[in-house]
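K.L.:
Take this sequence and fold it.
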Amino acid sequence: MHRDTGPQHPPGPPPPPDLGWPDVPLPALALDGQGRALAVNAALAERAGLPREALLAEGWWQLLAPEALPPLRAALRPGQQAVLQLPLAPPAGGRAMLEPTEPVTLMLGWQRTTGLHLAVMGTVSGLWRTLAAEQSRSRVQQRLGDMLPVMIAYYGGAERVCRYANQAYASFYGFDTQAIVGRSLREVLGDDGVRDVQPEVQAMLQQRRTVSYTRAWAPADGGPRRWVDVNLIPHVAEPGPRGDGPTLGAFVLVSDVSRFIDTERALRESEERLRKFMDASVEGIAFHRDGVITDVNAPMAALVGHAREALIGQPVMRFIAPDHVARVGAGLARLSELPYEAACLHADGHEVPIEIIARAIEHEGQPLRMVVVRDIRDRQAARARMQHLAEHDALTGLRNRGAFMAALQAAIEHPPVPGGCQALLFVDLDHFKRINDALGHLAGDALLRAVAERLRGALPPGAVAGRFGGDEFVILLPQVADADAARAAAQQLQAAMGAPVHWGGRSMAVTPTIGVALHPADGDSADALLRHADAALYAGKAAGRATVMLFQPAMAAAIEAGLQLEARIAQGLRQGEFDWRLQPRCALADGRLRGLQAQLHWHHPARGSLALAEFAPAAAQAGLLQPLLDWALAGALHLLADWSALQLGVPLCLALGGLAQRAAGLAERVERALDAAPCGGRSAAGRLALEFDAALLADDAGLVTDLLQRLQARGVAVWLAGVGAGALPLGLLRSATAGAGPLAGLVLDPGLAAVPAGSAVDLAVLRSLVALAGGLGLALCAPGVAGSAQWQALQEAGCEQAQGPWVAAAMTPAEATAWLATQRP
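P.N.:
I've put the predicted structure just below:
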């Protein structure tokens, strides 16, 4: 239901400030610093013939002639009192406010409590008549005079006797308002004072005009000297028959301007100090008015290469570099004091980058602009260095990831040859980690710097190189003819990067593997190209490293499958999808059981049973090798505990393969697993063995030795797998087998285990490994034995143990437990 609330009116103007003034019959108003009226009394509205509301704010300016506003605004300074004679204009629609035969006076007084100037305006005759009309009410008259914002007095007759003085005037000269009335000008000012003002008094009387002057006044009580502005305004009678009338007296308006005289003196002194400051400043300082230079200091003159005298009077824009004229012109036009950058012209013609900070000031009543000009060449050089650091790798000086990706994106969006072919190369240094581990990070850093320098020197014109971190580099070849040209360019860069580096008396070398993706054939975005170049790199690593591999669509599918595996491994651990496949190891001589090897398998819900080699790389990428290793150790120890309870005392060799890629931290994880196992792992003592890839021995020799010693202390034996596929550190083998060392045996590489059916050379290699194992007192096991012929050949070659499908098929833990129960002790 709508309720009519009646017409809505906008809110009225805010109430005028409480000025503490009575509603006196003199025209009066309160002004802010811009000359706007915040309050107007009834007398002014009546004289103007306009309502008060029409005179508020700028409204009362219609009473003034246009030329009256500048001197009015100049006088409206905080703390200042003034007496002005202003030209008037009749208000539109109103009537003439004051008598046109006399000048109009505006008396301004500062009111500290409100921050406003209180102004009284009118002619001398009008002011005096107002005061005289109140003589019958002397207290009202006196109060009215005391409220005027300046010192005021009236002297009449030939004797120049004071007929009236307000409180401010009387107290300034040492009287009260009653005692000063009836005293002559000589009695008020003294002989010296009369002598000083006599010329101005005579000029007023003779010329019948207002006379203004400033003089010093020394109070009779010995107080500090004061400065006053005095206005002598003649009080002329009504014109007689001859057009003039006698001068009846003088209306005296006095303002104490001591503070402003002192301020002016201080200003002159401050200008001198400013000149000294300008000359001492290391920054350029210039003053200009309306774009014309009025003064500069020595640093400013030196900045533009001209003498100071040659700059004064010249336009500012003459010394601005052409490309910055518009910016500086806009800066001159606006009043903002925010700093901005530009460039000035030196006398020899070169540009100097500068920062400009402008300040608007006033000097001798005129607006002036002070400009501080800073030479920012050092700042720009520092900024360029910071920009370089922000976009480049600190170690190699090549572009960092963010800067390279920006360059790649720009090249894709704006190729140098529209429709042309571009190549992205992803580079990884093979086995770089071994350099860091063996020689330290300083050596690794030296190698990376040398590789980057060689890469930079071998880049074709227009190519861009960057470092993505670690030992990964990326290269953009913006113009290649085709895939073959991209491959050839990559091979040239590979050769340059792979040359040996000499550091610290050593020769270091790494072989780069490079993956290549082409634009637009292999991707139309920076992200797609990078992923596909990385996929080609991954394929190159899998193919044996030290190669250049071009991207093929199948590589992306393989990467995607790897990513899916990575995402699924953690879930598989939580859901119990991992288990063992166990194979017996038997003696080739008599077929007796020597133990079981346990290999980790994953029951993938979509892909079936996966061997460790199929998911270990994905686990490494996902950072899940350690959780898998912990699970494998705990599972093997629980299986041994179960067998011990069933009195099946058979050794178990846990094949860690890709789960243990480094020796660091491995001993701690095994010890924690043993401590957490049933009975503190005592049931596993002497029956648990760990099978590592022989490549683990290439890790830091100190770490490997520590690992082997700590495993030996806990009764854990060690087997090395993949023997024959790579280098074996014979010194470490000797120390690991000395006495009762932890090393229990060697497992042949599957390729060598099949060589009895191969060449005589392969057979000789096998027999040499058999001799090595026998000489070290180690067992030698051949994996993957698939038939009796292979079994017999390995037996004849001297191999001690064998495992594989011909010996027994891989079994689950439950199947292996049941199988063990059927074997003879």
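
K.L.:
drop to CA atoms for contacts and neighbour counts, all remaining ones
P.N.:
Will do.

K.L.:
who does the helix or strand containing Ala438 touch, helix- and strand-wise?
P.N.:
Assigned by DSSP states H and E, Ala438 belongs to helix 432-439. Counting contacts by 3 or more Cα pairs under 8 Å, 6 or more residues apart in numbering; DSSP states H and E, helix 432-439 is packed against helix 441-458.

K.L.:
Which other helices and strands does the following helix or strand past the helix it packs on contact?
P.N.:
Helices and strands here follow DSSP H and E; after helix 441-458, the next one along the chain is strand 464-469. Contacts defined by 3+ Cα pairs under 8 Å, 6+ apart place strand 464-469 against helix 401-413, strand 472-480.

K.L.:
what residue lies at the spatial centre of this protein?
P.N.:
Ala390 (11.5 Å; Cα atoms, centre = their mean).

K.L.:
which residues touch that residue?
P.N.:
Neighbouring residues of Ala390 by Cα atoms under 8 Å, 6 or more residues apart in numbering: there are none.

K.L.:
Quick check: the gap between it and Thr396.
P.N.:
13 Å (Cα to Cα, to the nearest Å).

K.L.:
To check against the first, give me the structure of this:
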Amino acid sequence: MRLRLLAFSNLSTKISFVFGASVVAVIAAMVAFWYYGFAPLNLKGTRDQRISDIIATQSIQANARIRLLADDLRERRGNLQILASSPEFSALLNALPPTESEAKASLQHTLETAFARLAWAYPDSYASIVLIIGDRQHILAAPAQTVQPPPADAHWLDTVLTPGAIDTVMLDRDTSASAPLLILARQILAPTGETLGTLVLRMIPGNLLAPLARADETLLGPSGRIDLIDGAGTYLAHQVPTKAIPGTSPPSLPAKNHGIEGSFIETRPDGGADIATYRYLQIGADDGWSLVIRRDQDEAFDYIVDRRNRVILLSLMVAAVSMLLVRLFARQLTRPLSALIDTSERIAAGEASVRMPRSMTEHTEELARLARSFNHMAAQVDSRRQRLEIEVNQRTEELAREKATLQRYLDVAGAIMLVLSPTGRIQLINRIGCEIVGRDESELIGGNWFALCLPERLHPDIHQVLETLVSGQRNELSRYEYPILTSDGRERTIAWANTVLRDQDGHITGILASGLDVTDARAAEAAVRDAHDLLHTVIDTSPDWIFAKDRQQRYILVNQAMASALGQSPRAMIGQAAPELDLEDRRDRDDYSDDAVLSGKSVHLRAEHVRDKAGRERILDTYKRPLRDANGQINGLLAYGRDTTAQHEMEAQLRLWAKVFECSSEGVMITDPTHRIVAVNRAFSEITGYTEREAVGQTPRLLSSGRHDAVFYDALRATVDKKDRWQGEIWNRRKNGEVYPQWLTINAVRDPTGTLTHFAGVFSDISGIKRSEARLEHLAHHDPLTGLPNRMLLLDRLGHSIERARRHQHALAVCFLDLDNFKHVNDSLGHHVGDELLKAIASELQRHIRSEDTLSRIGGDEFVLLIDALESIASVERIVRKLLGVLREPRRIAGHQLYLSGSIGVSLFPQDGDDADTLIQHADSAMYDAKQLGKNRFRFYTQSLTNGAMKRLRIESALREAAVNKQLTLAYQPQIDLETGELLGVEALLRWTHPELGAIPPDIFIPIAEEAGLIDEIGAWVLDAACQQLSDWEAKGWSPPCMAVNVSVCQLRQPDLPKQVQRALDRARLPASRLELEITESAIAGHDGVAAIHRLASLGVIISVDDFGTGYSSLSYLKKLPIRKLKIDKSFVADLTTDSNDEAIVRSVIALAGDLGLDVIAEGVELEAHRCFLLDNGCRQGQGYLFDRPLSADALFQRYSTR
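P.N.:
Below is the predicted model:
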């Protein structure tokens, strides 16, 4: 067993094994010494050092964080001190009785402003701010929208209201929040030392810890965490930089560790251990917080484990490299033997020219002699091989020349030439064969002819033919046909001739096959046969007489109708001579004889009389013409005769009835009992288009329109059979194919014995009446301008579509489309251009929807598209986007190039409604929302749109009553000189307080007023009220320099706006220079706005541009218009100290105004930093909460009249 295990396949492997085993043993010994050897260097000696390093790192982090926490807490207390010492609080608390509602409102506003500034400076930091007036007489809290004032019996109030407790820091543990709140309290003292109130900031302690958690994994590790715990062991905050330690929960500080500082190894509930570092922060006189930094001990040792793994990996790599070097050395030793073996194997494989390498002949003496002997032997063998190859190549070239010559002979043949082996393998094939088969010669040579080119159904028969030839039973087979398959699967019929090929000894070596493609010839023959059979079938099935004679007047063709009428068979009459038939008129007998036809004349015998087998006389209408051979020689005649006996009888009757029918204006049709038409009048032909000759002999089916089914006609016939009369409306078809309505009366005609003899139908064309009805019906259901379905037809189709959708469980969509700014087209170019534009758009939209969908116009510029059998939401989006693209395309209407867009709202069944009205209403709501978002877009319906629409509708309804019920008021915000604080003017701001809806912001109700057409009335009231208020202040002895009033875009479009302004000034007896009109940029973008502004400026009022920079910002208007002031929008002022872009914009506006000689004012000035920046950059006017909020007229007068 041992000898078998140590047996090797070659010498190289054995050498590699011996040396490799030695190297591995040495490396294993080195690794063992490192792991268990000298203690200071081994693996176990580094664990304690690792713990010491982590404790040092955590101590540094804890010290830094506890200092930051203390600094942050001091900063928050400083903020509270600044607020508590603010003159605003002390002035309001000292000057006004706290019981007055207006004083409470002022304090609430000041409190809200203070909280807003804190929230801006410390986002998401403070929970609320509380003002306690006196000893709990009143408690106010901000923000009032989300925070309720604390109850008067809250336990922490006793602490913060303790006399002498000016500055208090404590925790509110009774709060309903998930964690206690931090209370920072500061008493507000009067100059006399009396406590006026207490200001309290409440915040979540965790917000103090948030900045302290900005530690990366390099310092705290993936499992690092920071906990903040108060002195009672209550969890305050918990911050984890990366991930939580598995199995842990927020800790409670053990009582024994409260107030201590140091580092410990603590055991977790899950059995793991943490390295914890504690730091203590004294918060109040009797309270303090502990900051704890923890890290998982096992994670700390990951570094040591990783070091061990790297050592083992390095050892394995050294062992692998050593084994590789040993293997290379062994291969170098055995290379000469391997080269000798390789050369021998290559010569044996046929590489006769290969030799032992020259390096081998210069190796050791024994190997060199062996290599030279081996090369000499190989040279002898190669010489003999070369002589044989020369002979073979010569014979091969001779055979190739012979084969090429044979191939040329075969290619010039006009048929397939094929040489097959006895087994059917293709040895040669000519060009014609390749072309017919549709394959290249390379594909065919060597392949089995029968497998490649023969239908499988013929394999047994062909194999039998092949066996007959190969066995020697026959030397050749000629003129037999079988089909072959082409490369595209079609069959071609080939006429084959085969010959056996033999060698000099008479042995069969192959088969020479010649094939002619007769596919087209056989197809032509089959077509001739089919045509011959068809001709005989047509002739024999014809009711007319058809016959032909040769020059000896013997029948060579007789059809069945003629033979049957004469009582013979067609076969019996062929070859017989026939006597001349009697003629009604003998005068032209010679002209109409068969001899005349055989002489080359074609004749027409209108009344040729013969007797049938029953002896009755028949009248034939016969045509005869000569028959000619290929050389044009007459070799017989062909005759065609129609039995017109009945026709002659009818003609006699028709002549009688024609006299009666001529005077009738209604169509008359008379049929026999079998419903064959026997008579019609002239009115019949005029109405139906069929002549009398075309109608007689036919049935009324000739006029059938196909609109009535068999049930209708069965009921009609049953009524006539029962009552001998039927009257009603029926749809028939004219000869030209037009379907038209008739009013038809059918009467059964009977003889005195009651036998039915005829049916008489009298009818009139009621197409005109129907067209009028159809026109009225179309107008009732279609839009007269565009021809599209109107609302009535849309609701009908939508109702049917909903029913189908319910039955088949599929969805549908309703798209409400409204053209953007279409009113501008009507107003500027006229309604005739608008109508043409609507027709063009309707036509284009109709071309881009599916035939099963419905596009309707429901009024004005509103269209509704019904998308039936909806595939998916994505398909609706594709259709809607395509329609928006169609609307955006330019159109030339009446010489004007028009550009338009549209807004589309989409509702879906069944999600958004289950009836037609609801779906259309919801799609309309979605369309309105799309317009609000900026037009030229689409929106899907959501429930919030309905809620918004209902709220908007309620607001609009309430707004119509607001002015009457005196719910509208004006508030006035002062405009201040930023340097001196002097009042420069006031801006009148519209306010609305509804008794049920409460205070409604202007940015909500003003757009509704504009859309509802109420803004003109409201704007006129604002102008009158503002001017009158300025006049009232003057009567009291106080006169603000200017009153600013906002003017909307809609007001500028009213031509009588200058008159309204002048009337308001006249009523108040004010000069125009005291009134400033603020107009937005979008209002001056149109020609109408420019003209209106010029008219207003001519009155002497001041024109200013409001919200400058947020609209079109067209500088050309600043040059053209009489503008005197620019107002910087508050959106640029709000972030003035933090956003460099806003700073650049504000500087640019101020510089632009200065260069153009315009005044500039900034709105939204709320911080002292705003005022300083504006003043430093050249803006001297401003308004905002830094100076005052909008006030009532009385409050403004009381505050500023004494300045």
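
K.L.:
Let me see the TM-score of these two.
P.N.:
After superposition, the two chains reach a TM-score (TM-score structural alignment, normalised by the length of structure 1) of 0.57; 540 aligned residues with a Cα RMSD of 4.3 Å.

K.L.:
Report the contact partners of Leu444 of structure 2.
P.N.:
Ile426.

K.L.:
Just to confirm, what residue in structure 1 is aligned with it?
P.N.:
The alignment leaves Leu444 of structure 2 without a partner in structure 1, by TM-score structural alignment.

K.L.:
With adjacent residues omitted, what lies nearest to Leu171 of structure 2?
P.N.:
What sits nearest to Leu171 of structure 2 in space, not counting adjacent residues and going by Cα to Cα, 6 or more residues apart in numbering, is Leu182, at 4.7 Å.

K.L.:
okay, now the aligned residue in structure 1 for Leu1030 of structure 2: neighbour count?
P.N.:
Aligning on TM-score structural alignment places Leu1030 of structure 2 opposite Leu640 in structure 1. Applying other Cα atoms under 10 Å, we find 24 residues neighbouring Leu640 of structure 1.

K.L.:
pretty sure Leu640 of structure 1 contacts Ser683?
P.N.:
Yes. The pair Leu640 of structure 1 / Ser683 is scored as a contact, 6.9 Å apart, by Cα atoms under 8 Å.

K.L.:
Quickly list what's touching both of the two.
P.N.:
Joint contacts of Leu640 of structure 1 and Ser683 (Cα under 8 Å, 6+ apart) do not exist.

K.L.:
so Gly751 of structure 1 is in which element?
P.N.:
helix 750-753.

K.L.:
Could you find the counterpart of Val770 of structure 1 in structure 2?
P.N.:
With TM-score structural alignment as the criterion, Val770 of structure 1 pairs with Ile1150.

K.L.:
on that earlier part again, with structure 2 overlaid, how far apart is the helix holding Gly751 of structure 1 on average?
P.N.:
Here helix 750-753 of structure 1, set against structure 2 after superposition, deviates by a mean of 2.6 Å using mean Cα distance after the TM-score superposition for structure 1.

K.L.:
so where in structure 2 does that helix end up aligned?
P.N.:
Using TM-score structural alignment, the partner range for helix 750-753 of structure 1 is residues 1130-1133.

K.L.:
excluding its backbone neighbours, what's nearest Gly305 of structure 1?
P.N.:
Nearest one to Gly305 of structure 1, counting by Cα to Cα, 6+ apart, is Ala347 at 5.0 Å.

K.L.:
shouldn't the one you found be in contact with Ala302?
P.N.:
No. Applying Cα under 8 Å as the test, Ala347 of structure 1 and Ala302 come out as separate, 9.6 Å apart.

K.L.:
shared neighbours, those two?
P.N.:
In contact with both Ala347 of structure 1 and Ala302: no residue, using Cα under 8 Å, 6+ apart.

K.L.:
now the strands for the stretch 301-450 of structure 1?
P.N.:
Assigned by DSSP state E, counting those that start in this stretch, the stretch 301-450 of structure 1 shows strands spanning 340-345, 351-363, 366-375, 421-429.

K.L.:
May I see these arranged in JSON lines, with distance to Val548 of structure 1 as well?
P.N.:
Compiled in JSON lines, these are given as follows (distance: least, Cα to Cα, whole Å):
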{"stretch": "strand 340-345", "distance to Val548 of structure 1": "50"}
{"stretch": "strand 351-363", "distance to Val548 of structure 1": "48"}
{"stretch": "strand 366-375", "distance to Val548 of structure 1": "52"}
{"stretch": "strand 421-429", "distance to Val548 of structure 1": "9"}
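
K.L.:
and Ser255 of structure 1, what element?
P.N.:
strand 247-256.
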